[in-house]
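Engineer: pasting a predicted model and its sequence here:
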Amino acid sequence: MDSVIRGVAIYAFLLAVTRLSGRRTMAQATPFDFVLVLIIAETTQQALLGDDFSLINAVVLIVTLFAVDVALSYAKRASSRLALWLDGAPTVLISDGRIDFHALGRARVSVNDLLEAARIQHGLKTLADIDAAVLEISGGISIVPKQQDG
């Protein structure tokens, strides 16, 4: 039972830390982020297993983590408030061609990130070509290009 409690506690803690770190970090992983994930994984493994490295304990923890994940997915479907709290809401970065620098700062997204998404999605070259940009809850940036006259 101790393993189940540790598993649920670590899951909740990692979920909270990931949520607080923001969506940008999930969408645009850098080599630093990869190293950080490896360190967190090792630390988490030690916290989850404690002194019990048995196969049974590992299986119990894996089943516990998947069960918590499935339970949260059902809970989010049942409660839009919980889904909003856990996943957040999309953040409008550009609206009607105007950049919201406050939103960019809060989301830790740079103008270069916007331009990269615009180039990749629509082949746009400048910010003037963008009508709207939204940081989605998945961490990706959606770009809506301006309508071409004519």
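Structural biologist: Nice, thanks for sending it over.
Engineer: make it CA atoms for all contacts and neighbour counts henceforth
Structural biologist: Fine.
Engineer: the helix of greatest length in the chain - contacts with which helices or strands?
Structural biologist: Longest helix in the chain by number of residues, with DSSP state H as the criterion: helix 55-78. On a contact count with 3 or more Cα pairs under 8 Å, 6 or more residues apart in numbering; DSSP states H and E, helix 55-78 meets helix 2-21, helix 31-49, helix 80-87.
Engineer: buried residues of the last one, list them for me.
Structural biologist: Residues of helix 80-87 classed as buried by neighbour count (16 or more other Cα atoms under 10 Å): 83, 86, 87.
Engineer: can you lay out these as CSV showing distance to residue 71?
Structural biologist: Formatted as CSV, those follow (distance: Cα to Cα, whole Å):
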residue, distance to residue 71
83, 12
86, 13
87, 15
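Engineer: the structure to be compared is supplied as follows:
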Amino acid sequence: MIYFMLALKLVIGLAALIIVTRLLGKKEMSQVTPFDFVYAVVLGGLVEENLFEKSSSTIWEMLFGIAVWGILIFIVEKTTQKSDKLRPILKGKAELLVKNGKIQIENLTKAELEMEQLKSLLRLKGVFSMNDVKDVFLETSGSISVLLKPKAQTPTYDGLGVQAPGTDIPEIVVDEGKPEMNGLKNIGKDENWLSQKLSEEGVQELNDIYYAEWSESDGFYIQHNIDS
């Protein structure tokens, strides 16, 4: 009975957490603020706290706690979306660490960052010299956004006056030696088309291919099996 109750709580708790997090919206880990991290920890704690209680009534207590916490977070999320004044208080705001190539020492100190930490964050962005940096923002998630000086920026096709080549998102057409029907459907093709095109690429047996993708702009990318 104890093991059944434990499994039941895990299933119900997981379902409740999924529902709440789905209602609160999608975020990548890189977009998660300290506030988001805290509410996620509390949600998990509400399940964990009731997990090993023997009474079945704790299931309802757990669901009630998750529901109330989810409603409170939902209210906070909606409030921050609509109120420009409350958003920086509840969610924080981006800090300008470098402005026009000059380090904002006061903001750096306020963010409790040392120069070596800032340099480390810049290196993760592929920037190795402060001479290349124009502006740096410390986002609420703890990551940085970097604007390089014009001399350090990668030239664009538009800047060079050159027409950019066409590009599109490739679709998987072969996966582990089998036709990927969803990919073929997305590009409006079928297995006969796939066989014909692969034959033109010198592929006679589909089993010889581990992976293949197709795009109108770049054609095929084909990875053969190791033993083929």
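Structural biologist: Thanks, I have the structure now. Please read all numbers here as calculations on a predicted model, not as lab measurements.
Engineer: quick one: closest of the helices and strands packed on helix 55-78 of the first structure to residue 139 of the first structure.
Structural biologist: Of all those, helix 80-87 sits nearest to residue 139 of the first structure, with 10.2 Å by Cα to Cα.
Engineer: corresponding residues in the second structure for the closest one?
Structural biologist: With TM-score structural alignment applied, helix 80-87 of the first structure matches the range 84-91 in the second structure.
Engineer: so how far is the matching stretch from its chain's centroid?
Structural biologist: Here the centre of stretch 84-91 of the second structure is set off from its chain's centre by 23 Å, with Cα atoms, centre = their mean, to the nearest Å.
Engineer: about what we covered before: tabulate the helices and strands packed on helix 55-78 of the first structure in CSV, adding columns for distance to residue 97 of the first structure.
Structural biologist: Shown next, in CSV, are these (distance: least, Cα to Cα, whole Å):
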stretch, distance to residue 97 of the first structure
helix 2-21, 28
helix 31-49, 31
helix 80-87, 26
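Engineer: out of the ones you listed, nearest to residue 110 of the first structure?
Structural biologist: Checking those against residue 110 of the first structure by Cα to Cα gives helix 2-21 as the closest, at 16.0 Å.
Engineer: now residue 130 of the first structure. Nearest residue, chain neighbours left out?
Structural biologist: Counting by Cα to Cα, 6 or more residues apart in numbering, residue 145 is the residue found nearest to residue 130 of the first structure once chain neighbours are left out, at 4.5 Å.
Engineer: who touches the one you found in this structure?
Structural biologist: 122, 124, 129, 130, 131, 132 (Cα atoms under 8 Å, 6 or more residues apart in numbering).
Engineer: which of those still touch in the second structure?
Structural biologist: Using both residues aligned by TM-score structural alignment, their matches' Cα atoms under 8 Å, the second structure keeps these contacts from the contacts of residue 145 of the first structure: 129, 130, 131, 132.
Engineer: inside strands: which ones of these?
Structural biologist: Under the assignment DSSP state E, these contribute 130, 131, 132 to strands.
Engineer: surely the second one and residue 146 touch.
Structural biologist: Which is residue 131 of the first structure. Yes. Residue 131 of the first structure lies in contact with residue 146 (Cα atoms under 8 Å); the separation is 4.6 Å.
Engineer: spit out the residues that contact these two alike.
Structural biologist: Shared contacts of residue 131 of the first structure and residue 146, defined by Cα under 8 Å, 6+ apart, are found at residue 97.
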